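Asker: Here's a sequence, model it:
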Amino acid sequence: MKVQVNNKEVELISASTISELTKQLELPAQGIAIAVNNQLIPRTQWGEHTLYENDHLVIIKAACGG
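Answerer: Predicted coordinates for the structure are as follows:
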């Protein structure tokens, strides 16, 4: 199954969740936000939010500074 992550195509196992995606991409456990098809998904729902073919995800990493 293919999804778009920050405008790059990523191949996932079928019926993946956001939590599984974060593990596959080796993302940090804290300091990120994820939107699926322009809808921000709360971290508490990552384990149950199923991703589908051609979903568009935006992953935002927090940065320090000013």
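
Asker: CA only for contacts and neighbour counts going forward, please
Answerer: Noted.

Asker: who's sitting farthest from the centroid in this structure?
Answerer: G66 (25.9 Å; C-alpha atoms, centre = their mean).

Asker: Could you also give me the structure for this second sequence? I'd like to compare it with the first:
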Amino acid sequence: MKIELNGSPHQIEAHKNVEELIADLSLSGEAVAVAINREIVPRHQWQQRQLQLADCVDVVRAIGGG
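Answerer: Alright, predicted model coming up:
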């Protein structure tokens, strides 16, 4: 199934949820925010939120600095 991930086409398995996508991207446990079709998905909803064909997913990673 094809989605858009951070502006680029990305192929994933059907019936994947946000938590599984984050794990596939090796970002589990990282400080990240996820938006799907411009709506933020709270972390507590990642297991329930199934990805759909043509979803536009943005994953933003927090980077500290100073």
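
Asker: Which residue ranges of the first structure form strands?
Answerer: Taking DSSP state E as the test, the strands found in the first structure are 2-5, 8-11, 32-36, 39-41, 56-61.

Asker: Tell me which of the ones you listed is the most buried.
Answerer: strand 2-5 (a mean of 18; mean count of other C-alpha atoms under 10 Å).

Asker: Report the mean distance between it and its aligned residues in the second structure.
Answerer: When the second structure is superposed, strand 2-5 of the first structure averages 0.6 Å from its matched positions, counting by mean C-alpha distance after the TM-score superposition for the first structure.

Asker: Which strands and helices lie in contact with that strand?
Answerer: strand 8-11, strand 56-61 (3 or more C-alpha pairs under 8 Å, 6 or more residues apart in numbering; DSSP states H and E).

Asker: Distance to T50 of the first structure added to the ones you listed, as a markdown table?
Answerer: Shown next, in a markdown table, are these (distance: least, C-alpha to C-alpha, whole Å):
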| stretch | distance to T50 of the first structure |
| --- | --- |
| strand 8-11 | 15 |
| strand 56-61 | 12 |
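
Asker: So which of the ones you listed is nearest K2 of the first structure?
Answerer: For K2 of the first structure, the closest of those is strand 8-11, at 4.6 Å, according to C-alpha to C-alpha.
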